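Asks: Give me coordinates for this.
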Amino acid sequence: MINGAHVIIHSRDEEADRAFFRDVLEWPNVDAGGGWLIFALPPAELAVHPTDGPGAHELYLMCDDVDATVRDLTARGVEFTRPVTAAGWGRVTAFRLPGGGEVHLYEPRHARATDR
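Replies: Reported below is the predicted structural model:
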């Protein structure tokens, strides 16, 4: 039986991105050896979206109040790459990781599988 998921973020600067998740987001972690940090994730959900060809996977972090979270993370030096916009399923923005990657942040406005 599957009992979890492991998300991988590819980075041009893995040390900076690991420090971001450890120090800025303050996610619990363990050192798997040699400074290779493995982070505990908050509760998660998965959606399958249509595509015409091979698609890249995306990471969306969820929060209860996107405006408050943007203010908090901006105060911690996080660079947001998109303004908060409304979509039918929630309010969304994105921020840059130190290694150059982009992560989305959204406040869901849809039913959540964890609400059942």
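
Asks: Every contact and neighbour count from this point should use C-alpha atoms.
Replies: Fine.

Asks: in a helix, that's where Asp72 is, yeah?
Replies: Yes: membership of Asp72 in a helix is supported by DSSP: H, G, I helix; E, B strand; the rest coil.

Asks: in this structure, which spans are helices?
Replies: 14-19, 66-75 (DSSP state H).

Asks: how about the ones you listed in TSV, adding mean neighbour count and distance to Ala113?
Replies: Supplementary listing: the helices of the chain in TSV, determined by neighbours: other Cα atoms under 10 Å; distance: least, Cα to Cα, whole Å:
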stretch	mean neighbour count	distance to Ala113
helix 14-19	17	29
helix 66-75	14	20
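
Asks: to compare against the first, here's another:
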Amino acid sequence: MFSGAHVILYSQDAEADRAFIADVLGFPHVDAGHGWLIFKLPPAEVAVHPTDGPPQHEFYLMCDDLDAVLADLAAAGVETTRQVTEERWGRLTAVRMPSGAELPLYQPLHPVAHSL
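Replies: Model prediction:
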């Protein structure tokens, strides 16, 4: 029924964040015209969490080895913005994008759906 999902990240410095995703994170991309890059994401999954507040959406990049990813990003000069927390469902942190926005990173410790 569906062929994919399109995620949009709003940025105060879209050009710098696009370069970060392309050059530092190494995501392949197409140019939709005039430097408007659209990136191929790794396999994805979606979860629906309850909330008492207004609906919101979050975007996390998942990884199999959070420590290795953080070491690679640190070597590229990327700042970690949150201490790694150990939750029952996974390990969580975030890094700073050039625009100043945080990009959460997540190593799941639960079964994942993206490879079904």
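
Asks: that older thread, how about TSV for the helices of the first structure, with distance to Ala32 of the first structure added?
Replies: Shown next, in TSV, are these (distance: least, Cα to Cα, whole Å):
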stretch	distance to Ala32 of the first structure
helix 14-19	13
helix 66-75	27
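
Asks: out of those, nearest to Leu25 of the first structure?
Replies: helix 66-75 (8.1 Å; Cα to Cα).

Asks: quick one: that closest one to the second structure mean distance?
Replies: Compared with the second structure after fitting, helix 66-75 of the first structure has a mean deviation of 0.6 Å; criterion: mean Cα distance after the TM-score superposition for the first structure.

Asks: And the helices of the first structure: which comes nearest Pro42 of the first structure?
Replies: helix 66-75 (15.0 Å).

Asks: Find the nearest non-adjacent residue to Leu105 of the first structure, please.
Replies: Leu61 (4.8 Å; Cα to Cα, 6 or more residues apart in numbering).

Asks: if I look at Gly90 of the second structure, how far off is Pro50 of the second structure?
Replies: 18 Å (Cα to Cα, to the nearest Å).

Asks: between those two, who's got more neighbours?
Replies: Neighbour comparison, Gly90 of the second structure and Pro50: the larger count goes to Gly90, with 12 against 6 (by other Cα atoms under 10 Å).
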